[in-house]
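Asks: no sequence for this one, just the structure:
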C-alpha cells in the first residue's frame, strides 16, 4: 500500500486515533459528513410545501438537478483547492458557501431563487465532501482509515434518518424555510471550527500542483446534460441528453489524463484506483431509484404520510450503518470476500425492490432496502480504505476528493436513467391510479445494469489489490 502500513496495523486499536492531536480533524470530518447527509434528503419531506408556496411542482426535478451539478463541480476541484489554499481555508470557504446557499433557499420568493440556493448548497456540499476525504487521507493515520470510514458510515446512516425528520417537523409547522436556517447555523459552526481548529501542519494538503482545469468544462457540461435527462419530458430527448453527458464526461477524463497534473490520479485505465472509482460510480447509480421514488410510491400506493414514507425509505441507511461497523472489525482474510459479497448484495437488493415495490407488503420493501444497504455498508468501507491507501503522496489529495466526484456522477447518471424509465412508464399517473407491476419493475430494474458493472469493477479492484 502507498503509505507502507500493513492491513493488520490498519485495524489496530483505535486508542491512538482519538487523541488531542487528531481531534480537530475528526470533528471536521464527522461534522461535514453529518451536514451533507442530513441536508441531502431534507427535501424529501419539504418539497410538497415548497411546491405549494411557489405553485411550482413541475420544477421538482430541477431542484435535485441543481444540487447534483453543484456537488460534482465542487467535488472535482476539492483536491486541487486543498493543495492550493490549504485545508483550513478550503474547509472554511466551503462551509461558508453552504451556509449562504441555505440562507438563499430560506429567503427565496420564487422557485428560481430556491433552485439557485440548492445549487449553492450543492457546491458547498461537494466541496465539503471531497475535502472530508482529503482530511482523512492526509491528516489522519492511515492505519485507522477503516475505522474512520465505519464511523462516517454510521453518521451518514443516522443523518439520513434525521434529515427527513427535521424537514417534516418544519413542514408540519408551516415554516419550511426554517430547516435551511437550521442547516445554515450548523454550517456556520463548521466554518468557525475549520478556521480555528486546524493547525499549521494542515496549511497544505500536499505539494501544490499545477492541475489543469480544462477538464472541468466538459465535466460541468456532462453533469448538466445527465441531470437534465432525468427531468425532461420526452424520452428521446432524455436519451440524447444522457448519451451526450456520457460523451462529455469521457472527454473530460481524456483531457485530464493527458494533463501533466490533472484533477484525477494518472493512468486510471490500468490502475487499482480506476477500478475503485468505477465501482463507486456504478454502485451509486444502482441504488438511486430507491431513495428517489420509494417515498412517493409509499404515499400514493400505501397511504403513508410523508414522514412515515421517509423512514421506510431509509431502511437501507440503517442496514448500511450496521454492516459498516461489523465490517470494520473483520480480519484481512475475510475483507476481500466481504467486498465482493457486498457488491452482489447491492444487485440483489435492486432486483428485490423491482419485484416488491407497489405490490408487496411494507415489510418486503423494508427488507429489500435493507439488503441493498447492507451491501453498501459491507463494500464501501473496504473499497474506500484500499483505494485511498493505493494512492501515492503526490496524488492523495486529488485522488481522495475524486471519490465524491464519482459518487455524485453515478448518482446523477442513475437518477437520469430512472427518470427516463419513469417517463416511459407514465410514472406521473401513479398518484391517480394503482401502480402496475410493469411500471414498478421497469422503474427500479432500470438501474440494475449499473449494479452489474459495479460487481465487475469490484472484482477487478479486488484482484488488483492482491497483485
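Replies: It's in. Not measured: the values here are computed from a predicted model.
Asks: from here on, contacts and neighbour counts on C-alpha atoms
Replies: OK.
Asks: burial measure for the nearest residue to residue 269 once chain neighbours are set aside, as a count.
Replies: Nearest residue to residue 269 in three dimensions, chain neighbours excluded: residue 275, at 7.8 Å (CA to CA, 6 or more residues apart in numbering). Neighbour count for residue 275, taken as other CA atoms under 10 Å: 22.
Asks: check contacts around residue 275.
Replies: Contacts here follow CA atoms under 8 Å, 6 or more residues apart in numbering; on that basis residue 275 touches 268, 269, 457, 458, 460, 461.
Asks: Next step: the residues you listed restricted to helices.
Replies: When helices are assigned by DSSP state H, the members of those inside them are 457, 458, 460, 461.
Asks: Not including adjacent chain positions, what is the nearest residue to the third one?
Replies: On the basis of CA to CA, 6+ apart, the spatially nearest residue to residue 460 that is not a chain neighbour turns out to be residue 275, at 6.5 Å.
Asks: what about versus this one:
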C-alpha cells in the first residue's frame, strides 16, 4: 500500500489532506475568536458553549464509525463524504439567523469533521513508510498550529472589517480544492467485503455523550440538580453507557474494539488525548471571552492571545518528528507534558491586570505541549497495529480527544454559567438580568446598556468563572503528565 503512489502524487495527496484538515482544525480558533461578536449579534449567551459542544458531539459520535467504514470501503469515499458534509454545514452556519440554527448547522459540520480528521492521518499511514511517517505526521500535526496562527487573525479580520458569516464561508473554496486533489491524485484498491456496521454501538454512544453534555451544560442553570428531569437524565446516561459497553463486547465489528486498548502505547495515548482535548477546548473557547469581556480588548487582540498557541504548535510538531527518531515517542511526549503544565500554571495565574501578553505566553506553552504530544501519539498508535486496524486505531485516539473536547466544552461552560447565575442571585439582579445578558459585556454599546451594577456583577461572574476554568486546565495538565509517564519505555 505504501509504494502504490509515486513521490509526486504523494505530495499532491499530502497537500490535499492538509488542506482538508486545516478546514476542520481552524474551526476551533476562528470560531472562538468570532463567537463574542456572533453571540452579541444573535443573542443567547447561555447557549455559547453549545456552539462548540454541538460540533464536537456529532464529531465524537461518528469518528469511530467513519474509521471503521474507511477500513472496509476505503479511505477515499469516506474522506470525500466528510468534506462534503463539512461544507454543507459551513454554508448553513453562514446564513444562520439565530443561535439555534447555528447550533444545528454545527451538528452537520461535526459530522463531516468526524470523517476528516482520523482518515487524513490514516491515509498518510497508508502511503508513507514507517520511517517516513514520523516526519509526515509532524506536518499533519503542524496543521493545527498553522490553523491557530491564521484562525484568530482571520477571525478578528472578518469580525472587525467584514462580518462573522465569512468565518464559515471561507471554507467553501478551500474545501473544493481539497476535493479535487483527492479525486484526481489518490487511487486505492480495496477488496470489497460484506460489512457489518455497529449501528447500535453508535446509537448508544451518541445518546451517552449527548446526555452527559446536557447534564454538564444545563445542570444548575436551566435544570436544577435535584429535579426529576435531572434524575431522568442521569438514569439515561448510566443505562446508555452500560448498553454501549455491552454492545461493544458482543459486536462482531465493534465501533470501538476494546482489544486495541491492550497495547500500552494506545491505552495511555488515548487517555492523554482525552485530557488534552479538554485543555485545548478550555483555552480556545474561553480565552477570547476573557480578553474581550473581562479585559475589554478588541477581537483582534483576543485573536492574538490564541495565535501564540500556534507559534509553538507547528514548530514543536516539526521538531517532534525528528525527536521521535532520536529519543523516542515517550521522551518526546514527556517534554510536551512539561510544557502543558507550564502553560496551565500561567493560565491559573491569569487576571485582568496581567493583560493579553500574559495570556499569550500561556497559550504558547499549551501549543508547544500539544504539538509534541499529538505527533508522538499518532506515530506510536499507528506503529502498534497493522493496516487492517490502523483506521479504527487512529480514529479511536481522535475519538478520545474529541470526547475530551466535547465534555470539556460542556463541563467548563456549565461552570461558567453556574458562577454567573450564582452571583446574579446574590445581587438580587436575577429578575432583571440573566446569564444570557453576559453577551452584552462583549461590546462597548452593550456594556453601556447594562448599567453600572449589572455590568459589574456580570463582569465579576465572568472573571471568577473563567478563573475556575483555568485552574481546571492546570489540573488537567498535571493528569496528562501522569498518563504520559505510564507510556511504555520500549518503543513499538
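Replies: Cool, the structure landed. Quick caveat, the model's predicted, so the values are computed rather than measured.
Asks: Can you calculate the TM-score here?
Replies: The TM-score (TM-score structural alignment, normalised by the length of the first structure) is 0.86; 451 aligned residues with a CA RMSD of 3.2 Å.
Asks: hang on, the earlier thing: between the contacts of residue 275 of the first structure, which is nearest residue 230 of the first structure?
Replies: residue 457 (24.9 Å; CA to CA).
Asks: And for the alignment partner in the second structure of that closest one, the neighbour number?
Replies: Using TM-score structural alignment, the equivalent of residue 457 of the first structure in the second structure is residue 483. Residues within reach of residue 483 of the second structure, counting by other CA under 10 Å, total 19.
Asks: where's residue 483 of the second structure relative to residue 61 of the second structure, distance?
Replies: 24 Å (CA to CA, to the nearest Å).
Asks: With residue 417 of the second structure instead?
Replies: The value you get for residue 417 of the second structure to residue 61 of the second structure, if CA to CA is used, is 25 Å.
Asks: what about the two, which has more around it?
Replies: Using other CA under 10 Å, the more surrounded residue of residue 417 of the second structure and residue 61 is residue 417, with 29 against 26.
Asks: In which helix or strand does the residue nearest to residue 269 of the first structure reside?
Replies: When elements are assigned from DSSP states H and E, residue 275 of the first structure belongs to helix 272-286.
Asks: Quick check: buried residues in the following helix or strand past that helix?
Replies: In the C-terminal direction, the helix or strand that comes right after helix 272-286 of the first structure (DSSP H and E) is helix 288-302. Within helix 288-302 of the first structure, the residues scored as buried using 16 or more other CA atoms under 10 Å are 288-301.
Asks: out of the contacts of residue 275 of the first structure, which ones does the second structure keep as well?
Replies: Here is what carries over to the second structure from the contacts of residue 275 of the first structure, by both residues aligned by TM-score structural alignment, their matches' CA atoms under 8 Å: 457, 458, 460, 461.
Asks: In those, which residue is surrounded by the most others?
Replies: Neighbour tally across those (other CA under 10 Å): the maximum, 29 neighbours, falls on residue 458.
Asks: need the kept ones among the contacts of residue 275 of the first structure in JSON lines with distance to residue 228 of the first structure, can you?
Replies: Shown next, in JSON lines, are those (distance: CA to CA, whole Å):
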{"residue": "457", "distance to residue 228 of the first structure": "27"}
{"residue": "458", "distance to residue 228 of the first structure": "29"}
{"residue": "460", "distance to residue 228 of the first structure": "32"}
{"residue": "461", "distance to residue 228 of the first structure": "31"}
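Asks: now the helices: where do they sit in the stretch 301-450 of the second structure?
Replies: Along the stretch 301-450 of the second structure, counting by DSSP state H, counting those that start in this stretch, helices occupy 329-348, 355-384, 387-426, 444-450.
Asks: Now tabulate the ones you listed in JSON lines and tack on distance to residue 100 of the second structure.
Replies: Formatted as JSON lines, the helices of the stretch 301-450 of the second structure follow (distance: least, CA to CA, whole Å):
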{"stretch": "helix 329-348", "distance to residue 100 of the second structure": "31"}
{"stretch": "helix 355-384", "distance to residue 100 of the second structure": "30"}
{"stretch": "helix 387-426", "distance to residue 100 of the second structure": "16"}
{"stretch": "helix 444-450", "distance to residue 100 of the second structure": "22"}
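Asks: Those helices: which one's closest to residue 118 of the second structure?
Replies: helix 387-426 (4.9 Å).
Asks: Quote the end-to-end distance of stretch 481-492 of the second structure.
Replies: Termini of stretch 481-492 of the second structure sit 20 Å apart (CA to CA).
Asks: Please report how far the residue nearest to residue 460 of the first structure lies from residue 83 of the first structure.
Replies: 24 Å.
Asks: what does residue 95 of the first structure give?
Replies: On the measure of CA to CA, residue 95 of the first structure and residue 83 of the first structure end up 17 Å apart.
Asks: Any idea which residue is closest to the centre of the second structure?
Replies: residue 405 (5.0 Å; CA atoms, centre = their mean).
Asks: In space, what's closest to the equivalent of that residue over in the first structure - neighbours in sequence excluded?
Replies: Aligned counterpart of residue 405 of the second structure in the first structure: residue 411 (TM-score structural alignment). Using CA to CA, 6+ apart and skipping the chain neighbours, the partner closest in space to residue 411 of the first structure is residue 285 (4.7 Å).
Asks: I'd guessed the one you found sits against residue 447; true?
Replies: Yes. Counting by CA atoms under 8 Å, residue 285 of the first structure does reach residue 447; the two are 6.6 Å apart.
Asks: Identify the contacts common to the two.
Replies: With CA under 8 Å, 6+ apart as the test, residue 285 of the first structure and residue 447 both reach residue 414.
Asks: quick one: contacts for the equivalent of residue 71 of the first structure over in the second structure?
Replies: Under the alignment (TM-score structural alignment), residue 71 of the first structure pairs with residue 59 in the second structure. Counting by CA under 8 Å, 6+ apart, residue 59 of the second structure touches 110, 111, 112, 113, 114, 399, 402.
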